[in-house]
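1. what follows is a predicted protein model with its sequence.
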Amino acid sequence: MSYDEFYVKSVIRSLQDWPEPGVTFRDVTPIFKDPKAMRMVSDAFIQRYIDSDITHIACIDARGFLFGAILAHQLNLPLVLVRKKGKLPGETIHQEYTLEYGTAAVEMQIDSVESGDRVLLFDDLIATGGTILAACTLIKKLGAEVIEAAALIDLPDLQGSTRIQELGIPVYSLLAYEGC
């Protein structure tokens, strides 16, 4: 683990039994209060994608928006929002999915992406993979291609990154936490 990864991991808070018993929640919000950690995370992702052929950054509600907006700005790419159902105006499509502790749905505006677009899909964390898989389904329904799914944190024991990769979508995460 590099110094940057160690530092960022030291800033992330682990909350036991939240939002329900048995879940360890990896809280990335302290990163936003720590300019050094925020710069380290942003720079790591910017460096990874600066020479890529992606055409759009899609980010997932809500913490994914914060990192995704920085990436889109720094890479001079359009930002596409994947939101919780009922939060976007205009014509949308939605996809339901299962979380590690419940069910939900995400949606996108129908003019967010189109055929030929090459999308980087970004979220703060990959757990069971349900949110990212639902977002991938929406992006594909709109005709675009997901080039990679990226996240700040992967929880490999929950198999989400494996499920995403089984669909032929590469996965990249800056940090991983074993044992959930």
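-> On my side now, so go ahead.
2. only C-alpha atoms for contact and neighbour calcs from this point on.
-> Will do.
3. looking at the protein, which residue lies furthest from center?
-> residue 21 (24.2 Å; CA atoms, centre = their mean).
4. tell me where this protein has strands.
-> Applying DSSP state E to the chain gives strands spanning 13-16, 24-27, 56-60, 79-84, 92-99, 102-109, 118-126, 145-154, 171-176.
5. OK, contacts around the closest residue to residue 172 other than its chain neighbours?
-> Computed as CA to CA, 6 or more residues apart in numbering, the closest residue to residue 172 that is not its neighbour in sequence is residue 150, at 4.7 Å. By CA atoms under 8 Å, 6 or more residues apart in numbering, residue 150 lies in contact with 120, 121, 122, 123, 171, 172, 173.
6. what's the local residue count around residue 89?
-> Neighbour count for residue 89, taken as other CA atoms under 10 Å: 8.
7. second one coming, line it up with the first:
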Amino acid sequence: MTDYKKEVAQALLDIQAVKLQPNDPFTWASGLKSPIYTDNRKTISFPKVRRLIANGLAELVKEQYPQATAIGGVATAGIPHAAWVAEVLDLPMVYVRSKPKDHGAGKQIEGAITSDDSVVLIDDLISTGGSVLGAVDAVRREGSEVAGVLSIFSYELPAADTNFAAADTQFSPLTTYSALLDVQKTAGVLSEEDLNALQEWRLDPKAWSEQHSN
């Protein structure tokens, strides 16, 4: 049986979709300093990796949301993965824009779902959950049920747990920040000091950023 958590974490590292630099932090668009940078859009250019991800996400749908009748991609990075998962499972697929179109019928959801549908939404990354929960709201406004949310990767930030709980929404990542660190630890790539710094960031990214901004 495939250990998707470990294999996907290793694959993301191999193609440099995820980079760890605890001693030379990245600066995110928000201005926060971070020891990790993630660009899961790179996965679409690697057939073996995208197939691994599609099969892993499809397994999660079957295990956790067997009632699902449609797969939804969260714009923009979740769309191709949702399409591949929908193909694996032979289910209808829709995608959810970040906001309604400002012309025509003003649709936010492209494709066809009804009030009878139970939708699994797919995104590439869960940070705090803000963008994907906006898509959850859009699907619910259409009258459809959201069975749950899946992602390729999750930072496992406490804020995400809080936000998903507040939205009464289940979510499951295919792989996680902890799995990523385990893979790197097993490979002997990170020192104990580096691992401690990376764990501290996950618990409080803002405080970590402030400490590393000088």
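-> Yes, it's here. Predicted model only: the values in this text are computed from it and were never measured.
8. coming back round to it: can you lay out the strands of structure 1 as TSV showing distance to residue 164 of structure 1?
-> Formatted as TSV, the strands of structure 1 follow (distance: least, CA to CA, whole Å):
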stretch	distance to residue 164 of structure 1
strand 13-16	24
strand 24-27	20
strand 56-60	15
strand 79-84	17
strand 92-99	13
strand 102-109	17
strand 118-126	10
strand 145-154	8
strand 171-176	7
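9. ok, residue 74 of structure 1 to residue 45 of structure 1 distance?
-> Between residue 74 of structure 1 and residue 45 of structure 1 the distance is 10 Å, computed by CA to CA, to the nearest Å.
10. so who does the residue lying closest to residue 134 of structure 2 once chain neighbours are set aside touch?
-> Nearest non-adjacent residue to residue 134 of structure 2, counting by CA to CA, 6+ apart: residue 98, 7.5 Å away. Residues in contact with residue 98 of structure 2 (CA under 8 Å, 6+ apart) are 74, 75, 108, 131, 134, 135.
11. residue 27 of structure 1 now?
-> Neighbour list for residue 27 of structure 1: 12, 13, 14, 15 [criterion: CA under 8 Å, 6+ apart].
12. residue 28 of structure 2 pairs with which position in structure 1?
-> The alignment partner of residue 28 of structure 2 in structure 1, by TM-score structural alignment, is residue 18.
13. ignore the last one, residue 52 of structure 2
-> Aligned counterpart of residue 52 of structure 2 in structure 1: residue 40 (TM-score structural alignment).
14. for burial, what's the neighbour tally of that match?
-> Neighbour count for residue 40 of structure 1, taken as other CA under 10 Å: 16.
15. coming back round to it: of residue 74 and residue 45 of structure 1, who's got more company?
-> Between residue 74 of structure 1 and residue 45, residue 45 has the larger neighbour count (other CA under 10 Å), namely 20 against 13.
16. any idea how far the more buried one is from residue 150 of structure 1?
-> When residue 45 of structure 1 is compared with residue 150 of structure 1 (using CA to CA), they lie 9 Å apart.
17. in this structure residue 205 of structure 2 contacts residue 31, no?
-> No - between residue 205 of structure 2 and residue 31 there is no contact under CA atoms under 8 Å: 11.7 Å.
18. related to what we said a few turns ago, now the contacts of residue 150 of structure 1 as a markdown table including distance to residue 95 of structure 1?
-> Putting these into a markdown table (distance: CA to CA, whole Å) gives the following:
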| residue | distance to residue 95 of structure 1 |
| --- | --- |
| 120 | 18 |
| 121 | 15 |
| 122 | 17 |
| 123 | 16 |
| 171 | 21 |
| 172 | 23 |
| 173 | 24 |
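19. show residues contacting stretch 66-85 of structure 2.
-> Contacts of stretch 66-85 of structure 2 with the rest of the structure, by CA under 8 Å, 6+ apart, involve 40-41, 44, 50, 53-55, 57-58, 61, 86, 91-98, 113, 117-124, 132, 135, 147.
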